[in-house]
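>>> could you look at this predicted model? Sequence included:
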Amino acid sequence: MISSLRLLNFKAFENQLVEFKSLTLLSGYNSTGKSSVLQALSLLHQSHQQSLLQNTGLLLNGNLVNIGTANDALYENAKEDYVGFELILKNETKGIWHFNYNSLEREANFLESGFNSVDADVYQSSIFNGQLYHLQSERAKVASGILNYQRRELRQIGALGEYTAHFLYTYGGQPIPIAELAHPEAKSINLIDQVEAWMGEISSGLRIQVNAHLDMDLVNLKFSDHVGYGITYVLPIIVAILASNPGALILIEHPETGLHPQAQTKLGKL
């Protein structure tokens, strides 16, 4: 579990320490860097996922997050030409990564490794070796989707929730990993029934049906009632929470968007 993350010369931050608990809420005005904190964790994860982080560098655009160019990553008034992250875990192990910024390659989508100092156990932690879901503030329509490598091989629902339909088709019949999250009135402990039960807390009586058209590699979700934006927005959040293994890291931007305050309270209980 993460104890703290320091951001150095990254986007809006020259030197910012962020401390974490099992549930951490970031609030503040627009454009103050809340999303940048989540992006930093996803950048580290996706770079490690592609076997780049240890010796090569930082992948700025990948399956979890896209932040643009090297120039976009660097703090505007940086006094030194590097972007840095310092991660401390609850067991006091630490990882420090500095990535060099080259002014001649401002438009690059990659930052090369500079100084690294990483304890051996860090890469075995859940942020690198476990599940990580990062749901961005935008959402794709989740009613249907095409089979995709990220969904099948990496158990991802997509940064926009775009693989949610196929995720439910593939894993919906499996028990949720954390039994304590089970809804007491669900039909079973399986993911699809648990998702339906928790979605019913937000929209009473809601039912979800997963329909597959394998000849076209297409899966779509059918809801019992006409649903609004808030329901389709929150569905990937509930799927990510219920599908996560113990120790998984779930990063959610604007989880309350489109939800009635009472529905926000229900989501908070989960």
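Yep, that arrived.

>>> when you work out contacts or count neighbours from here on, use the C-alpha atoms and nothing else.
Fine.

>>> most centrally placed residue in the protein?
In the chain, the residue lying closest to the centroid (CA atoms, centre = their mean) is H134, at 1.1 Å.

>>> correct me, but that one touches I252?
Yes - using CA atoms under 8 Å, H134 is in contact with I252, at 5.9 Å.

>>> mind listing what L26 touches?
K34 (CA atoms under 8 Å, 6 or more residues apart in numbering).

>>> would you map the helices across the stretch 1-150 of the chain?
34-49, 70-73, 126-129, 149-154 (DSSP state H, counting those that start in this stretch).

>>> wait, which of those is closest to E92?
helix 126-129 (14.4 Å; CA to CA).

>>> quick revisit: kindly reformat the helices of the stretch 1-150 of the chain as a markdown table containing distance to L214 and mean neighbour count.
Compiled in a markdown table, the helices of the stretch 1-150 of the chain are given as follows (distance: least, CA to CA, whole Å; neighbours: other CA atoms under 10 Å):
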| stretch | distance to L214 | mean neighbour count |
| --- | --- | --- |
| helix 34-49 | 29 | 21 |
| helix 70-73 | 41 | 20 |
| helix 126-129 | 31 | 18 |
| helix 149-154 | 14 | 13 |
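
>>> out of the ones you listed, which comes closest to G62?
helix 34-49 (6.6 Å).

>>> could you check how far N66 is from I146?
Going from N66 to I146 by CA to CA, to the nearest Å gives 21 Å.

>>> picking up where we left off before, counting neighbours, what do you get for the nearest residue to the residue nearest to the centre of the chain once chain neighbours are set aside?
Distance criterion CA to CA, 6 or more residues apart in numbering; nearest residue to H134, sequence neighbours excluded, is L251 at 4.6 Å. The tally of other residues near L251 (other CA atoms under 10 Å) stands at 22.

>>> ranges for the strands of the stretch 151-270 of the chain?
Under the criterion DSSP state E, counting those that start in this stretch, the stretch 151-270 of the chain contains strands at 208-213, 218-223, 249-252.

>>> tell me the angle the first one makes with strand 218-223.
Orientation check (axes from the mean of the first three to the mean of the last three CA atoms, to 10 degrees): strand 208-213 against strand 218-223 gives 160 degrees.

>>> what comes up buried for strand 208-213?
Using 16 or more other CA atoms under 10 Å as the test for burial, strand 208-213 gives I208, V210, A212.

>>> what about versus this one:
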Amino acid sequence: MIDQLSLTNFKAFRSADIPLAPVTLLTGLNSSGKSSVLQAFVLLRQSYDSSTLFSSGGGLLLNGELVELGTGLDVLHEDVVHTPGLPTPLISIGLRTSEGQNFNWSALYAAEQDVLTLHSASDAQRTKSVFDRRRFQYLKADRIAPATSYPKSHHQAIGLGFLGASGEHTVNYLRHHARRPLTSKPLRHPKAQTNNFLDHVVAWMQELCPGVNLEATEIPGIDAVRLSYGFDGTAGLTSSARRRPTNVGFGLTYALPIVVACLSAGPGSLILLENPEAHLHPRGQSRMATLMAAAAAAGAQLIVETHSDHVLNGLRLAVKNGAMSATDTAVHYFRRRGLQAEIVTPRIHEDGSLSDWPEGFFDEWENSLEQLLD
């Protein structure tokens, strides 16, 4: 597990050491630094996958399939830390694991370049364990929208087990693994009809929308797959009356990649999530946190950017109910102090309470209520 991320001269951070846990929530106002944390991980992953991270004369690839950060000018912090003896600043990303291993990549700033040349880097052989291709998922905020079909990529969905940054390979992954047994006990849903992967996906999706079921099927003759929903009699529909995602709404389709990512996670997996609450009602947002706690109990590490107090409270309830330990959680509240991102870290206690409640930290409900009662 990665227990600390260190950033220097990277976007919102002049210099920061950010503790991480099996489940880490990144909260705060817009443009306060939350996305920069996820982007640091994704930047390393993108550079590794493109073989630039370890190659001779390689560097950090700012623009690729996972993330597009622009040029060096776009990622350099405004109030830079200078390194003596170097004509340009270094942009650095460091990782520390729970086993005490330290990894660091420092790249030379170049304003107009989108591949920043490495000045120093950890040994390639030693760091490959951090970048296991089959134990990484990144789902950004703009995930797959309801559509009549989705791509069928054997290499991504089956070969690598990667759902795609937008979750575009989720349906094909689900189609292929539908009948595979779910072996991880913490992830099994007690109401699943069988121990097949698809039935557990359906059971967890029913936490978000009671009565829903789904099917993922191949479209003959073309490289595409189809997703359909049924509702077991809810609202007058039967499970045989299949509905296209375009006739159901955004919430279920947006949530599906997150459910599949969590249920497919195993020991050592790293899951990066942006706004898992998007298009979900409050109950669904809270249940999503329950699923994230289950994935952590199965050995995965999740780093989650969220604006939802329901996700936070769902995590607190998971701790209170014994689904996970308080020490396996970290909550970071990001706020701006001039040019620098400031991080406040309230702790979750074993009873689900918080050690403190910083100003601006999910307090809008109370602020609005005070105004209504005034």
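Sure, I can see it. All values reported here derive from a predicted model rather than from experimental measurement.

>>> tm score of chain vs chain?
Once superposed, the chains reach a TM-score of 0.91 (TM-score structural alignment, normalised by the length of structure 1), with 266 aligned residues with a CA RMSD of 1.9 Å.

>>> ok, back up a step: so which of the strands of the stretch 151-270 of structure 1 gets nearest R155 of structure 1?
strand 249-252 (13.1 Å).

>>> the closest one vs structure 2, mean deviation?
In the superposition with structure 2, the average deviation recorded for strand 249-252 of structure 1 is 0.5 Å (mean CA distance after the TM-score superposition for structure 1).

>>> so which bit of structure 2 is that strand matched to?
Mapped onto structure 2 using TM-score structural alignment, strand 249-252 of structure 1 covers residues 270-273.

>>> map A78 of structure 1 across to structure 2 for me.
Under the alignment (TM-score structural alignment), A78 of structure 1 pairs with V80 in structure 2.

>>> ugh, typo on my part, it should be Q150 of structure 1
Mapped onto structure 2 by TM-score structural alignment, Q150 of structure 1 lines up with Q156.

>>> can you tell me the closest non-neighbouring residue to its match?
Nearest residue to Q156 of structure 2, sequence neighbours excluded (CA to CA, 6+ apart): F162, at 5.4 Å.

>>> for V331 of structure 2, see how far away E168 of structure 2 is.
Applying CA to CA to E168 of structure 2 and V331 of structure 2 gives a distance of 29 Å.

>>> V234 of structure 1 matches what in structure 2?
That one, V234 of structure 1, aligns with A255 by TM-score structural alignment.

>>> and its match, how many neighbours?
23.

>>> now the nearest residue to it once chain neighbours are set aside: how far from L182 of structure 2?
Spatial nearest neighbour of A255 of structure 2, excluding adjacent residues (CA to CA, 6+ apart): P276 at 7.0 Å. Distance of P276 of structure 2 to L182 of structure 2, computed by CA to CA: 23 Å.

>>> Q193 of structure 2 now?
If you go by CA to CA, the gap between Q193 of structure 2 and L182 of structure 2 works out to 12 Å.

>>> shared neighbours of the two, anything?
Joint contacts of Q193 of structure 2 and L182 (CA under 8 Å, 6+ apart) are H200.

>>> and the two? Which one has more around it.
It is L182, of Q193 of structure 2 and L182, that has more neighbours when counted by other CA under 10 Å, with 21 against 12.

>>> just give me the match in structure 1 for the more buried one.
Residue pairing (TM-score structural alignment): L182 of structure 2 is matched to I176 of structure 1.

>>> and I271 of structure 2, how many residues sit next to it?
23.

>>> likewise S149 of structure 2?
As a measure of burial, S149 of structure 2 has 19 neighbours, counting by other CA under 10 Å.

>>> so what's I252 of structure 1 up against?
H134, L135, Q136, S137, I237.

>>> the equivalent of the fourth one over in structure 2: neighbour count?
Just to be clear, that refers to S137 of structure 1. Alignment note (TM-score structural alignment): S137 of structure 1 maps to A141 of structure 2. As a burial measure, A141 of structure 2 scores 17 neighbours (other CA under 10 Å).

>>> which residues does the closest residue to A141 of structure 2 other than its chain neighbours contact?
Using CA to CA, 6+ apart and skipping residues adjacent in sequence, the residue nearest A141 of structure 2 is E274, 4.9 Å away. The neighbours of E274 of structure 2, taking CA under 8 Å, 6+ apart as the test, are L139, K140, A141, V304, E305, T306.

>>> which of those residues line up with contacts in structure 1?
Contacts from the contacts of E274 of structure 2 that recur in structure 1, judged by both residues aligned by TM-score structural alignment, their matches' CA atoms under 8 Å, are L139, K140, A141.

>>> out of those, who's nearest Q101 of structure 2?
The closest of the kept ones among the contacts of E274 of structure 2, once distances to Q101 of structure 2 are taken by CA to CA, is L139, at 26.7 Å.

>>> correct me, but that closest one touches G167?
Yes - L139 of structure 2 lies in contact with G167 (CA under 8 Å); the separation is 6.3 Å.

>>> what is in contact with those two at once?
With CA under 8 Å, 6+ apart as the test, L139 of structure 2 and G167 both reach P257.

>>> which pair in the contacts of I252 of structure 1 has the greatest spatial separation?
S137 and I237 (11.2 Å).

>>> any common contacting residues for those two?
I252, P255.

>>> how close does the match of Q150 of structure 1 get to R134 of structure 2?
Counting by CA to CA, the gap from Q156 of structure 2 to R134 of structure 2 is 10 Å.

>>> who touches both of these two?
Taking CA under 8 Å, 6+ apart as the criterion, Q156 of structure 2 and R134 both touch F162.

>>> excluding sequence neighbours, find me the nearest residue to the counterpart of L267 of structure 1 in structure 2.
Taking TM-score structural alignment as the criterion, the aligned counterpart of L267 of structure 1 in structure 2 is M288. Excluding the flanking residues, the one nearest M288 of structure 2 by CA to CA, 6+ apart is V311, at 7.0 Å.
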